[in-house]
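Student: Okay, predicted coordinates and the sequence, questions at the end:
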Amino acid sequence: MRRPPPELEHIMRKTTAAGIAAGLVAALGLALPASAISDTSADLSVLHGIPDTPVDVYVNGELTIDDFQPGDLAGPLDLPAGDYEVALTATDAADDSSPVLGPITLTLEATMSYTAAAHLDEAGDPTVTAFSNDLSATAAGEGRLTVRHVAAAPAVDVLAGDTAVITGLVNPDESSLDLAAGTISAAVALEGTTDPVIGPADVTVDEGALTIVYAWGSAEAGNLDLAVQNITGLHSSPDGVPSGTAGYLAERDAQMTALWIVGAAAVIAFAVTAGVVVVRRRASQDA
């Protein structure tokens, strides 16, 4: 058996080791960070805010969410940009031909994040509202709090402690604040009052995250409640995040661990390849 020239052996060892390492990187998904939303798709989450009405959710005639319970949040679904027909049916329906709500056409634009809320309007009638989620960057050390009124109730104020931070919010409007990361005691009261009709409840605003609070249910039926949705990844930039932030440290440590694993895999692959070449060389010499 003829042995390749030393220069070719060196190239073979490097190419094989690099190929194995690259394969591991691709398989583990550690090579390049990527946005959860591609240039041609949109994210769609769905909130069920209609009390006492479990449903199935159909998207373009296909059963997408089965036995969806009031107060639950599903998704996000990664969908190509375009128009979608959404219908809610009874949980035992064979198809979406007799919906309890819809079909309603939702238009999703590429790179956008949406939440479709099935809820009651102010008069108590079921409806669907599509909200666009604000994913613009937050300042270092801050997160975004968005409050959405999707309850059968009149205008409300949102209280942080005893102070109204959002006033006169009506169904189906929303209001947003960028706040220092931390936990606030939030409550919902009828406009101009301080007697909570929902809460108080602790709401955590994470650094670099969008926290969305939904007030849903019916004031008349006495079943008003809160639902919370969290969307991460709103950091202004890696350099703009304080190094003492736990979330950033965890993210950095995870990246370093990933790089260490990939580096170790490359070293192992190189060693294995080199060992194979040595064995082949010795076998050739013995022959």
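Tutor: That came through, no problem.

Student: drop to CA atoms for contacts and neighbour counts, all remaining ones
Tutor: Will do.

Student: so where's the longest helix in the chain?
Tutor: Identified as the longest helix of the chain according to DSSP state H is helix 246-286.

Student: Strands along the stretch 1-150 of the chain, start to end?
Tutor: For the stretch 1-150 of the chain, the strands defined by DSSP state E, counting those that start in this stretch occupy 41-49, 55-59, 62-68, 73-80, 82-89, 101-108, 113-120, 126-132, 142-152.

Student: In addition, the following structure is provided for comparison:
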Amino acid sequence: MALAAAPAQAADEATVSVLHGIPGLTVDVYANGQQLLPDFKPGTLTDPQELPAGSYDIKVFKDNEGPNGTPALQKQVEVPAGANATLVAHLDANGAPMLSAFVNDTAPVAAGKARVTVRHVAAAPAVDVRANGTPVFTGLTNPKEAKGEVDAGMIKADVTLAGTSTVALGPADLNLAEGTNTVVYAYGSAADKTLALKTQAITGLHSAPGGVPAGGSGAAANARTDDGGGAPAWAIGLAAAGALGLAAGGYRVVANRRN
């Protein structure tokens, strides 16, 4: 998915990533009438981008059915001031498509520690999340999240049906690096046997003086980008759409000033 900022707040910025968590549905994403993410495939997480803040109107269509068809997803969402956020297209507990906006916690992490965040965005009942066989988050329901700080290092994580030892997902080895927030998404459908995990690493959260400070709002902390190149086409499209101030129905995201 992609966003387009309104000119009224163009001087502000937010860091935004987008995850496609609806199995079997390749989509085209439009922001303010412009196609910004064509052929967006399930399981894809975009690189984080600092984008002009403002109001975002987004429609998500099945591949090649936009912009005049009926959108598969259409909603208004708001991102708080200075946020580092991830937008997730996913299934609700009953299997209907929906979009959720999550604010990523970029507060400093104590020396030797790492933050782990788990987000339930799957068509599945309540779950427990275990680390090395021990439940650490219990009774997590869609579309909720749970988080905590743990000792940095490797853990073996799995997801079980709440209150049981029945494994629904995993186990998966997670490297929880010091000064990071590792975000784990459980997405897909239990009934369709498409449950899967996706991880997002948000770096630069070391406590002073040992690392890079997150800044007053924490928006300076980003998930790492590996390609080393410039902004992708979807991010450039967002800025362009924001400059034009186009109007359209769909998702609305308001992301405000980074301190």
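Tutor: Right, received. Where do you want to start? Keep in mind the model is a prediction, meaning the values are calculated, not measured.

Student: Remind me what the longest helix of structure 1 packs against, helices and strands.
Tutor: Other elements packing on helix 246-286 of structure 1 under the criterion 3 or more C-alpha pairs under 8 Å, 6 or more residues apart in numbering; DSSP states H and E are helix 6-28.

Student: follow-up on the earlier one: could you give the angle of the longest helix of structure 1 to helix 6-28?
Tutor: Here helix 246-286 of structure 1 runs at an angle of 140 degrees relative to helix 6-28 (axes from the mean of the first three to the mean of the last three C-alpha atoms, to 10 degrees).

Student: ok, and the closest non-adjacent residue to the residue nearest to the spatial centre of structure 1?
Tutor: The C-alpha lying nearest the average C-alpha coordinate of structure 1 belongs to Ile231 (C-alpha atoms, centre = their mean; 4.6 Å). Computed as C-alpha to C-alpha, 6 or more residues apart in numbering, the closest residue to Ile231 of structure 1 that is not its neighbour in sequence is Leu210, at 5.0 Å.

Student: Map Glu65 of structure 2 onto structure 1.
Tutor: Matched to structure 1 by TM-score structural alignment, Glu65 of structure 2 sits across from Ala93.

Student: so who does the counterpart of Lys144 of structure 2 in structure 1 touch?
Tutor: Alignment note: Lys144 of structure 2 maps to Asp173 in structure 1; criterion TM-score structural alignment. Residues in contact with Asp173 of structure 1 (C-alpha atoms under 8 Å, 6 or more residues apart in numbering) are 148-150.

Student: ditto for Ala114 of structure 2
Tutor: Counted by C-alpha under 8 Å, 6+ apart, Ala114 of structure 2 has contacts 149-152, 176-182.

Student: go again using 7 Å as the cut-off
Tutor: 149-152, 176-181 (C-alpha atoms under 7 Å, 6 or more residues apart in numbering).

Student: what separates it from Glu78 of structure 2, distance-wise?
Tutor: Distance from Ala114 of structure 2 to Glu78 of structure 2, counting by C-alpha to C-alpha, to the nearest Å: 28 Å.

Student: same deal with Lys193 of structure 2?
Tutor: Lys193 of structure 2 is 32 Å from Glu78 of structure 2, where distance means C-alpha to C-alpha.

Student: between these two, who's got more neighbours?
Tutor: Taking neighbours as other C-alpha atoms under 10 Å, Lys193 of structure 2 and Glu78 compare with Glu78 leading, 17 against 9.

Student: Return the residue of structure 1 aligned against that one.
Tutor: For Glu78 of structure 2, the aligned position in structure 1 is occupied by Thr107, per TM-score structural alignment.

Student: Doesn't the residue nearest to the centre of structure 1 belong to a strand?
Tutor: Yes - counting by DSSP: H, G, I helix; E, B strand; the rest coil, Ile231 of structure 1 is located in a strand.

Student: Wait, it touches Ala209, no?
Tutor: Yes - using C-alpha atoms under 7 Å, Ile231 of structure 1 is in contact with Ala209, at 5.6 Å.

Student: which neighbours do those two share?
Tutor: With C-alpha under 7 Å, 6+ apart, Ile231 of structure 1 and Ala209 have no common neighbours.

Student: returning to what we had before: and the residue nearest to the centre of structure 1, what's its match in structure 2?
Tutor: So Ile231 of structure 1 corresponds to Ile202, using TM-score structural alignment.

Student: Likewise for Ala27 of structure 1?
Tutor: Using TM-score structural alignment as the criterion, Ala27 of structure 1 maps onto no position in structure 2.

Student: Read off where stretch 12-30 of structure 2 ends up in structure 1.
Tutor: Going by TM-score structural alignment: stretch 12-30 of structure 2 matches residues 40-58.

Student: Tell me how far the matching stretch lies from the chain's centre.
Tutor: Chain-centre distance of stretch 40-58 of structure 1: 15 Å, with C-alpha atoms, centre = their mean, to the nearest Å.
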